[in-house]
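> predicted model and sequence follow; I will ask about them next.
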Amino acid sequence: MCRFAMYLGPPIRLSQLVTEPSNSLIHQSYDAKERAEPLNGDGFGVAWYVPELREAPAVFKSISPAWNDANLLNLAPVTRSHCLLAHVRAASPGLAVSQGNCHPFVRGRFAFMHNGSVGGFGELRRRLRQGLSDAAYDAIAGSTDSEHVLAVVSDRWEAHAALADRPLERGQKALREAIATLEALRVEEKVEAPSYLNLAFTDGERALVSRFVSPGTEPAHSLYVARGALVVESGAGRVVPCPAEESAVFIASEPLGDREGWEAVPQNHVVAVDADRSVQTVAL
């Protein structure tokens, strides 16, 4: 059910997420440590922000396995950004392997990733779409449950336009209400399959990342947060403290290297990273 990683802080190379650490995202694409099925070979995607050139992030996606894409291996060492996202996909049964279904998904200045699944998505899809605004509905280009989740989040974001001067609070409300909407629909339709909603949502300056599973289901998919600089030595990777003015935050499905410095996010919580890279972990 996919693996992802996100970074906010002083500019680093994309390769510091994707290729260099001992448990880089490419490593997780063929040997994930915290999934029953270690393979995530149904495509990948990366996104990065260059605000001096444009507000929206750049995105590169492919249906190739991440471990076997020469373009990614060539791009990663020379791409630097203060906000990076990377995702390797394990397609849910019945959902096509296509570039349009690869994460991250972008809406304006926002980028979004999902690790998990919407329980009973095939049974819920029609009702879910009926509840969307025209703009959110029209923006769906692929067939994944993930992109439909983003549509719900987008609508809830627009519903809280009065909080425009408090974007992190606005985003938290949007994420909470989207999860509540999906859960209510699942219960109404008597779907027994649980939802796993590890959702990452960023505007390039702030980020919200949830670790959620439907009530009565254990455990949620893994999620970790680390604060500091990632130092890669001999292919390993360790997080070390850095000055406050250079504060950095990593959030990933699995630690990218040595586990020291990484904290497991509690189940049914959200990690909120503000523009100053301060971090709060709060219950959903």
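Perfect, I can see it now.
> could you use CA atoms for every contact and neighbour count after this?
Noted.
> mind listing what the residue nearest to Asn268 when sequence neighbours are not counted touches?
Closest residue in space to Asn268, ignoring its immediate chain neighbours: Phe212 at 4.3 Å, by Cα to Cα, 6 or more residues apart in numbering. Listed by Cα atoms under 8 Å, 6 or more residues apart in numbering, the contact partners of Phe212 are Ser195, Tyr196, Leu197, Asn198, Ala220, His221, Gln267, Asn268, His269.
> distance check, the last one against Ala91.
Read it as His269. In this view, His269 and Ala91 are 25 Å apart by Cα to Cα, to the nearest Å.
> out of those two, which sits in the busier spot?
Set side by side, His269 and Ala91 show more neighbours around Ala91, with 21 against 17, by other Cα atoms under 10 Å.
> hang on, the more buried one packs against Phe44?
No: using Cα atoms under 8 Å, Ala91 is not in contact with Phe44, being 10.7 Å away.
> need the longest helix for the chain.
Once the chain is assigned using DSSP state H, the helix that runs over the most residues is helix 167-188.
> give me the contacts around that one.
Among residues not part of helix 167-188, those counted as contacts by Cα under 8 Å, 6+ apart are 118-120, 124, 128, 149, 152-157, 160-161, 163-164, 192, 195, 197, 206-208, 214, 272, 274, 284.
> weed out the non-buried ones from these.
By neighbour count, with 16 or more other Cα atoms under 10 Å, these hold 118-120, 124, 128, 149, 152-157, 195, 197, 206-208, 214, 272, 274, 284 as buried.
> out of those residues, name the ones that lie in strands.
Under the assignment DSSP state E, those contribute Leu197, Ala207, Leu208, Ala272 to strands.
> tell me the contacts of the second one?
Residues near Ala207 by Cα under 8 Å, 6+ apart: Leu168, Ala200, Phe201, Val271, Ala272, Val273, Asp274.
> in the stretch 1-150 of the chain, which spans are helices?
15-18, 25-31, 70-75, 121-130, 134-139, 145-159 (DSSP state H, counting those that start in this stretch).
> helices or strands up against the first one?
By that I understand helix 15-18. Helix 15-18 is packed against helix 25-31, with contacts defined by 3 or more Cα pairs under 8 Å, 6 or more residues apart in numbering; DSSP states H and E.
> how about 10 Å then?
strand 3-13, helix 25-31, helix 70-75, strand 80-88, strand 229-231 (3 or more Cα pairs under 10 Å, 6 or more residues apart in numbering; DSSP states H and E).
> give me the number of residues near Leu230?
24.
> can you lay out the contacts of Ala207 as CSV showing distance to Val240?
Formatted as CSV, the contacts of Ala207 follow (distance: Cα to Cα, whole Å):
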residue, distance to Val240
Leu168, 26
Ala200, 24
Phe201, 25
Val271, 20
Ala272, 21
Val273, 19
Asp274, 20
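> use this one as the comparison:
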Amino acid sequence: MCRLLGVVSRVPRPLTDTLSDLLDPFTALSHEHADGWGLAARTGREHTVLRGIDPAHASPAYRAALETVAGTALLHLRMASPGLRIEPGNTHPFTAGALSFAHNGFFSPGNALDDLIAPELLAGASGDTDSERFFLRVLTRLRGEDPDPVDALVHTAQDITARAEFASLNCVLLTESALYAYSQEDPESEVSQRRGPEFFRMYYRLGPDDAVVASSGMAPEGHREIGKARESRGARGTWETLPYGRVLEIRHSDLRASVHAVSTG
């Protein structure tokens, strides 16, 4: 049960510039989502990953990380699932080569995918979270039957829904060519029932200079909370809902965005 924020910028800039209207409200969420933070950033072939296990709002390292110059970036605030340790190996984003991945939600049992993950990938897991297993199954598919990230994300979601109970499978994947965001929730889960129908929603904003994807809970400067005001718009673009079971793809090269209509089966 975490929070996600991703951006693709036409020109690499410090995140404090690209996300100037969102960083304060996003960081404020770390008073609740206080079990660590992570950043993955790309500019060309340069790939930077930074993490901490302290609350983002109280972390000098997090504030310094926000000065990173990036063309594409992913930020994650962690709220650890019960029983999972707060340690670097369990802190998002998870990475493999040029890929970075972060998840907002959980599924149980956490080892439901283990026999579907390439043995060498499972043996190299950095921690014990269900979220990392999600990524390792996506990575297994990318290296095998599903080289297209859209297919890999959707088919991994199908694997999870067939084998486990889940609250949300919302996630963001960064590759060398694009940012991908996937949205799926079980509205009957205990968390969804308790937190309400907007807790696991994801939204995106397409502007002339950048494109942003975000989980709920933020109130950008000058606007009502994302998800509670469809009229939330401005010079940077209008917020739209990413429908459940869809994959948003934003290309690094030209900011071209596509919402892929797929079935989660």
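Sure, I can see it. The shown structure was predicted, so the numbers you read here are calculated from the model rather than taken from an experiment.
> quick TM-score on the pair, please.
Once superposed, the chains reach a TM-score of 0.81 (TM-score structural alignment, normalised by the length of structure 2), with 238 aligned residues with a Cα RMSD of 2.3 Å.
> tell me which of the helices and strands packed on helix 15-18 of structure 1 sits nearest to Ala111 of structure 1.
For Ala111 of structure 1, the closest of those is strand 80-88, at 8.3 Å, according to Cα to Cα.
> and the closest one, how far out from the chain's middle?
Strand 80-88 of structure 1 has its C-alpha centroid displaced from the chain centroid by 10 Å (Cα atoms, centre = their mean, to the nearest Å).
> post-alignment, it versus structure 2, mean distance?
Mean deviation of strand 80-88 of structure 1 relative to structure 2 after superposition (mean Cα distance after the TM-score superposition for structure 1): 0.7 Å.
> in structure 2, what residues pair with that strand?
Counting by TM-score structural alignment, strand 80-88 of structure 1 falls onto residues 69-77 of structure 2.
> circling back: quickly list what's touching both of Ala91 and Phe44 of structure 1.
Cys2, Asn101, Cys102 (Cα atoms under 10 Å, 6 or more residues apart in numbering).
> ok, the last one touching Asn40?
No: counting by Cα atoms under 10 Å, no contact exists between Cys102 of structure 1 and Asn40, whose distance comes to 11.8 Å.
> identify the contacts common to the two.
Residues touching both Cys102 of structure 1 and Asn40 (Cα under 10 Å, 6+ apart): His87, Val88, Arg89, Ala90, Ala91.
> turn those residues into JSON lines, columns for distance to Gln28 of structure 1.
Formatted as JSON lines, the shared contacts of Cys102 and Asn40 of structure 1 follow (distance: Cα to Cα, whole Å):
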{"residue": "His87", "distance to Gln28 of structure 1": "10"}
{"residue": "Val88", "distance to Gln28 of structure 1": "8"}
{"residue": "Arg89", "distance to Gln28 of structure 1": "10"}
{"residue": "Ala90", "distance to Gln28 of structure 1": "11"}
{"residue": "Ala91", "distance to Gln28 of structure 1": "15"}
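> may I ask which of these has the most neighbours?
Neighbour max across the shared contacts of Cys102 and Asn40 of structure 1 (other Cα under 10 Å) = Val88, 34 neighbours.
> might you report the residue contacts of that residue?
Applying Cα under 10 Å, 6+ apart, the residues near Val88 of structure 1 are 1-5, 18, 25-26, 28-30, 39-46, 61-63, 65-67, 102-104, 115.
> just Tyr182 of structure 2 next, same as before
Contact partners of Tyr182 of structure 2, counting by Cα under 10 Å, 6+ apart, are 103, 150, 153-154, 157, 169-173, 202, 242-249, 259-260.
> let's see it at 7 Å
The contact partners of Tyr182 of structure 2, by Cα atoms under 7 Å, 6 or more residues apart in numbering, come to Asn170, Cys171, Val172, Arg246, Val247, Leu248.
> how about the third one, what's its match in structure 1?
If you follow Val172 of structure 2 across to structure 1 using TM-score structural alignment, you land on Ala200.
> repeat that for the fourth one.
Alignment note: Arg246 of structure 2 maps to His269 in structure 1; criterion TM-score structural alignment.
> its match against Val209, yeah?
No: using Cα atoms under 7 Å, His269 of structure 1 is not in contact with Val209, being 8.6 Å away.
> leaving out the residues flanking it, which one is nearest to the match of Arg246 of structure 2?
Closest to His269 of structure 1 by Cα to Cα, 6+ apart is Ala283, at 4.2 Å.
> with Val46 of structure 1 instead?
Counting by Cα to Cα, 6+ apart, the residue nearest Val46 of structure 1 is Ala86, at 4.3 Å.
> now do Leu23 of structure 2
Leaving aside its sequence neighbours, Leu23 of structure 2 sits nearest to Thr16 (Cα to Cα, 6+ apart; 7.2 Å).
> Gly237 of structure 2 too?
Gly207 (4.6 Å).
> how many neighbours does that neighbour have?
Gly207 of structure 2 has 17 neighbours, counted by other Cα under 10 Å.
> what does Ala123 of structure 2 give?
Ala123 of structure 2 sits with 9 neighbouring residues when counted by other Cα under 10 Å.
> try Thr238 of structure 2
Counted by other Cα under 10 Å, the residues lying close to Thr238 of structure 2 total 15.
> check the one 4 residues further on too.
Neighbouring residues of Leu242 of structure 2 were enumerated by other Cα under 10 Å; the total is 22.
> same deal with the one 5 residues further on?
Residues contacting Val247 of structure 2 under the criterion other Cα under 10 Å number 26.
> give me the three-state assignment for the residue lying closest to it once chain neighbours are set aside.
Once flanking residues are discounted, Val247 of structure 2 sits nearest to Tyr182: 4.6 Å by Cα to Cα, 6+ apart. Tyr182 of structure 2 falls in the strand class when you classify it by DSSP: H, G, I helix; E, B strand; the rest coil.
> Tyr182 of structure 2 pairs with which position in structure 1?
Correspondence of Tyr182 of structure 2 to structure 1, assessed by TM-score structural alignment: Ser210.
> then Ile160 of structure 2?
With TM-score structural alignment as the criterion, the equivalent of Ile160 of structure 2 in structure 1 is Leu182.
> over to Met202 of structure 2?
Using TM-score structural alignment, the partner of Met202 of structure 2 in structure 1 is Leu223.
> distance of its match relative to Asp134 of structure 1?
Leu223 of structure 1 sits 33 Å away from Asp134 of structure 1, taking Cα to Cα as the criterion.
> same question for Leu175 of structure 1.
19 Å.
> more neighbours: those two, which one.
Using other Cα under 10 Å as the criterion, Leu175 of structure 1 and Asp134 rank with Leu175 on top: 27 against 11.
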